[in-house]
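[1] Have a look at this fold, sequence not included:
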């Protein structure tokens, strides 16, 4: 089968033929119908990110995956061949103290397409406990992006950032994660929802997705405008870009007691120019990664009942064989995509 493989030492990516995987005990084999291309995939290829738990010299990329069950391994009883499923973006390590004591959260989550083979392939293996059924009304393309592009901002909005109805929230960076953060903040009732992005097209998109206002970060009056609109500043701000300057600007727009949630990933150092002000105003800087185990199922339910529309999120579908081109398009922000989808 075809698979998009990354050799870690050299950061060499290629789409090539590899053996079809066989499901082991408790596993299923999924015929991949759609796989998302995430900025994290780009960072793995360019070396900005390195797998923490990968026990092999190379890995099949892809942590946003949807398809049909093709084969069942031994001891799989709750799934059937032909079931439409989306795959969780990771799985428990089964070795940390919390896993041994059946507690949440796992302290060393393994990420699909990073720490073990993912879904940029014609077939992918998955533990039966990492599958979520999807209805016929949800396309594979839309389902595929739920496990990260939608569930990560969902976790940031509802858990880490604790956004609340009627309270102001801001989103810096309206790309694959930020566009959904805007949509989800509106869904939970945050108000006003403010978006900040240097690209005019991204600001327009933010307004279409439900933002109450959208600003250019280069606007010298941004802080004053945000403060005036929110009546004193933001309750919570989300850095979806992973950029140092973004974090500094977002901190400056927080109200007393406000929270800055770091969602965008970057190896660059985190600096706070005035930590005295941060302490005096009792503000917080919070790291965020992924989402709770229930998030994907919650979001699938929201789409099923019409609360969440992901149709606008699919910017283009691209053959798996052209995965390298998809990576280049996302890296260069060609067409300012929300999500590009690989189709085997």
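    Okay, I see it. These numbers were taken from a predicted model, which means no experiment stands behind them.
[2] From here on, just use CA atoms for contacts and neighbour counts.
    Fine.
[3] Buried residues, stretch 254-273. List them.
    If you call a residue buried by 16 or more other C-alpha atoms under 10 Å, then stretch 254-273 has these buried ones: 254-266.
[4] count of neighbours near residue 281?
    By the criterion of other C-alpha atoms under 10 Å, residue 281 has 14 neighbours.
[5] Spit out the contact partners of it.
    255, 256, 257 (C-alpha atoms under 8 Å, 6 or more residues apart in numbering).
[6] Let me know the closest of those to residue 195.
    Checking the contacts of residue 281 against residue 195 with C-alpha to C-alpha, the nearest one is residue 255 at 16.4 Å.
[7] next up, a second structure to put side by side with the first:
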């Protein structure tokens, strides 16, 4: 192993990114060193660069959706060994907030996010806490495994934990890009029927249909609500997901709900929430939930689903690029070139 490695570095002072040679880390107590196989480019990475997410460090290596192989084990680590194929968790509890003091680490109020509060995996090597690792089944490819640590696990947690989608729920998804495509797939696996994908783009709607949407609709259709009513035989939507995170999409999601329906927002923007008139919202007992992240065990469940072929992510990898082309990959995602679900970096 060399003493230095190529890594992407984000600088908060001017929101710039650079490729630099940096020292290879060595794992401290309780940590492991992972040789990164793949790491995704996520919209939250873009949010740090464009300032939507406030910087937590003056400089940091980005990238939080990674897979790789353990090459070094720190003092005190048990249950893991060199050669294990793993997915690192994309966050660490703070251990100081009131939730952590009660042992409720999964609901830490000040979660330290990988690639924001500590160095991520747009680099050859990544130091990770051993307690947050997930083993990759032998029949699961490393590129698909990298998707699980946010691109798929966040939608999974939204479907299973926040929305609690179950058999027979009518489900609609506004925005079927990276997160929305996986919401469609996972809502169908959970028993949603029908699952309706809603977007402006014909290509992404065709893709949503290929991966499991029962119906696709255009979000700018003036007859959208009446078409949803027809498709659900008058009962409207039980669970609506907003994967865009802007006023019009959340408002449309809320408007589509049946009595006691739930709208779950996963999209991130600086806009305010619009849930409609109090009269309609309260009389029909509608609910709006915000969602971010996942539980550590969710990645393990998804890895097992891939292993047993209960989930197909073959269309989710839009492109694989070398680390040297990271700026181009970021720009492609930002400008939606070729409608990517996930662009992966191979350091």
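    The structure has been received and is ready for your questions. Note that the structure is a prediction, hence the values are computed from the model and not measured.
[8] With both chains overlaid, what TM-score comes out?
    TM-score for the superposed chains, counting by TM-score structural alignment, normalised by the length of structure 1: 0.97, backed by 341 aligned residues with a C-alpha RMSD of 1.1 Å.
[9] Okay, and residue 332 of structure 2 sits in which element?
    Taking DSSP states H and E as the criterion, residue 332 of structure 2 maps to helix 326-334.
[10] Then residue 62 of structure 2?
    Judged by DSSP H and E, residue 62 of structure 2 forms part of no helix or strand.
[11] What of residue 258 of structure 2?
    Using DSSP H and E, the element containing residue 258 of structure 2 is strand 257-265.
[12] Could you do residue 13 of structure 1 as well?
    Per DSSP H and E, residue 13 of structure 1 falls inside strand 12-17.
[13] what range in structure 2 matches that strand?
    Counting by TM-score structural alignment, strand 12-17 of structure 1 pairs with residues 16-21 of structure 2.
[14] cool, and stretch 185-201 of structure 1?
    Per TM-score structural alignment, the counterpart of stretch 185-201 of structure 1 in structure 2 is residues 187-203.
[15] for stretch 127-134 of structure 1, same thing?
    Residues 129-136 of structure 2 are where stretch 127-134 of structure 1 lands, counting by TM-score structural alignment.
[16] how about the helices in the stretch 101-250 of structure 1?
    140-145, 151-155, 178-188, 200-208, 222-230, 244-252 (DSSP state H, counting those that start in this stretch).
[17] JSON lines for the ones you listed, including distance to residue 129 of structure 1 and mean neighbour count?
    JSON lines is the format used below for the helices of the stretch 101-250 of structure 1 (distance: least, C-alpha to C-alpha, whole Å; neighbours: other C-alpha atoms under 10 Å):
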{"stretch": "helix 140-145", "distance to residue 129 of structure 1": "17", "mean neighbour count": "28"}
{"stretch": "helix 151-155", "distance to residue 129 of structure 1": "17", "mean neighbour count": "27"}
{"stretch": "helix 178-188", "distance to residue 129 of structure 1": "26", "mean neighbour count": "24"}
{"stretch": "helix 200-208", "distance to residue 129 of structure 1": "35", "mean neighbour count": "19"}
{"stretch": "helix 222-230", "distance to residue 129 of structure 1": "43", "mean neighbour count": "17"}
{"stretch": "helix 244-252", "distance to residue 129 of structure 1": "36", "mean neighbour count": "19"}
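[18] what's the closest of those to residue 94 of structure 1?
    helix 151-155 (22.0 Å).
[19] chain center to the closest one: distance?
    7 Å (C-alpha atoms, centre = their mean, to the nearest Å).
[20] Okay, now stretch 74-89 of structure 1: how far is its last residue from its first?
    End-to-end distance for stretch 74-89 of structure 1, by C-alpha to C-alpha, to the nearest Å: 23 Å.
[21] Report the distance from that stretch to the chain centre.
    Using C-alpha atoms, centre = their mean, the mean C-alpha position of stretch 74-89 of structure 1 is found 22 Å from that of the whole chain.
[22] Residue 37 of structure 2 against residue 70, yeah?
    No - checked against C-alpha atoms under 8 Å, the pair residue 37 of structure 2 and residue 70 is beyond contact range at 10.6 Å.
[23] How far does stretch 297-313 of structure 1 stretch from one end to the other?
    One end of stretch 297-313 of structure 1 to the other measures 19 Å (C-alpha to C-alpha).
[24] In structure 2, what range does that stretch match?
    Using TM-score structural alignment, stretch 297-313 of structure 1 pairs with 300-316 in structure 2.
[25] Tell me the buried residues in the matching stretch?
    Across stretch 300-316 of structure 2, burial judged by 16+ other C-alpha under 10 Å covers 300, 302, 303, 304, 306, 307, 311, 313, 316.
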